[in-house]
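Q: here's my sequence, what's the structure:
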Amino acid sequence: MGRILAIDYGVKRIGLAVTDEMQMIAFGLVTVPTTEFFTYLSNYTQKEKVDLIVVGEPKQMDNSASESEVHILPFIEKIKEKFPAISIKRHDERFTSKMAFQTMLDSGMKKKQRRNKALIDEISATIILQDYLKTF
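A: Just a heads-up that it's a prediction; the model follows:
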């Protein structure tokens, strides 16, 4: 069985989280610049088997699509084009950034560490993946 990879997409950075091989536990992987994502994914999939990519789906409170969908949809199409063997699913990512920041507070991180937006993106991807695994 391969891993499940979760993506918290951003125009500047992409937070990534991944499961263990049994697809039971989610953990933060890395945050990569968006411009380097496809190189990173290519290298990663040469080392690890990935069965599924879960892409965060930002929604407004009324369930309508977020403004960032205009960037995410072409990004997903490019993943499908470059990695046709990997399935892609979407998962609601509302409040993940706030939850990530709260996680950082609860864990006792210093203010300087909490300003690390890359870490927030990675934690957000982990929350997306954990939530997806609950419904899986």
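Q: from now on I want contacts and neighbour counts done on CA atoms only, so please keep to that.
A: Fine.
Q: neighbours around H71, how many?
A: A total of 12 residues lie near H71 under the criterion other Cα atoms under 10 Å.
Q: surely it is in contact with V11?
A: Yes - between H71 and V11 there is a contact at 7.4 Å, judged by Cα atoms under 8 Å.
Q: tell me the buried residues in stretch 59-77?
A: For stretch 59-77, burial by neighbour count (16 or more other Cα atoms under 10 Å) applies to 59, 72, 76.
Q: Proceed likewise with the subsequent sequence, for comparison:
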Amino acid sequence: MGRILAIDYGKVRTGIAVTDELQIIASGLTTVDTKQLISFLKDYIKTEFVELFLVGEPKQMNNEASESEALIIPFLEKLQKAIPNIPVKRVDERFTSKMAFQTMIDSGLSKKKRQNKALVDEISATLILQSYLYAQ
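A: Model (predicted):
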């Protein structure tokens, strides 16, 4: 089995989470400058076997695509061209940022650490990945 890599795509930075090889545990991996995302993913798959990319799908409460979807579509096209042999699935990411922030509070992180937006993005990617794993 290969790893599943989840992407919480953002305009400035992107949170990334990954499973273990058995696809049991979801862990935050890192946060990457979005401009460097494709390059990061290409480098990552040189050393780790990834069988699936999960990309968060931001939706509004009425189930319509959110405004940020307009930024994600061009990224998905670039990703498919750059790494065509790894399939991409979309996962509803509603509330992941709020849940990530609450997770930080619940884990006792200081207010200063909770202001780290990169950490919120990484935790959000982990939540996207966990929700996918639970649904399987």
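Q: and the TM-score between these chains?
A: The TM-score (TM-score structural alignment, normalised by the length of the first structure) is 0.99; 136 aligned residues with a Cα RMSD of 0.5 Å.
Q: tell me the contacts of L71 of the second structure?
A: By Cα atoms under 8 Å, 6 or more residues apart in numbering, L71 of the second structure lies in contact with K11.
Q: quick check: which element contains it?
A: Element membership for L71 of the second structure (DSSP states H and E) is helix 69-82.
Q: run the chain-centre distance for whichever helix or strand comes after that helix.
A: Sequence-wise, the next helix or strand downstream of helix 69-82 of the second structure (DSSP H and E) is strand 88-92. On the basis of Cα atoms, centre = their mean, to the nearest Å, strand 88-92 of the second structure sits 10 Å off its chain's mean C-alpha point.
Q: run through the neighbouring helices and strands of strand 88-92 of the second structure.
A: Secondary-structure packing of strand 88-92 of the second structure (3 or more Cα pairs under 8 Å, 6 or more residues apart in numbering; DSSP states H and E): strand 50-57, helix 117-135.
Q: give me the mean deviation of that strand from the first structure.
A: Superposed on the first structure, strand 88-92 of the second structure shows a mean distance to its aligned partners of 0.2 Å (mean Cα distance after the TM-score superposition for the first structure).
Q: what's the mean distance for the next helix or strand along the chain from that strand versus the first structure?
A: Next along the chain after strand 88-92 of the second structure, taking DSSP H and E as the criterion, comes helix 96-106. For helix 96-106 of the second structure, the mean deviation from the first structure after alignment is 0.2 Å (mean Cα distance after the TM-score superposition for the first structure).
Q: got the angle for helix 96-106 of the second structure vs helix 117-135?
A: 110 degrees (axes from the mean of the first three to the mean of the last three Cα atoms, to 10 degrees).
Q: buried set for the helix or strand just after helix 96-106 of the second structure?
A: Next helix or strand after helix 96-106 of the second structure toward the C-terminus (DSSP H and E): helix 111-114. Within helix 111-114 of the second structure, the residues scored as buried using 16+ other Cα under 10 Å are R114.
Q: what helices or strands is helix 111-114 of the second structure leaning on?
A: Under the contact criterion of 3+ Cα pairs under 8 Å, 6+ apart, helix 111-114 of the second structure touches helix 96-106.
Q: now the helix it packs on: buried residues?
A: By neighbour count on 16+ other Cα under 10 Å, the buried set for helix 96-106 of the second structure is 96-97, 100-101, 103-104.
Q: over to stretch 48-55 of the second structure?
A: 50-55.
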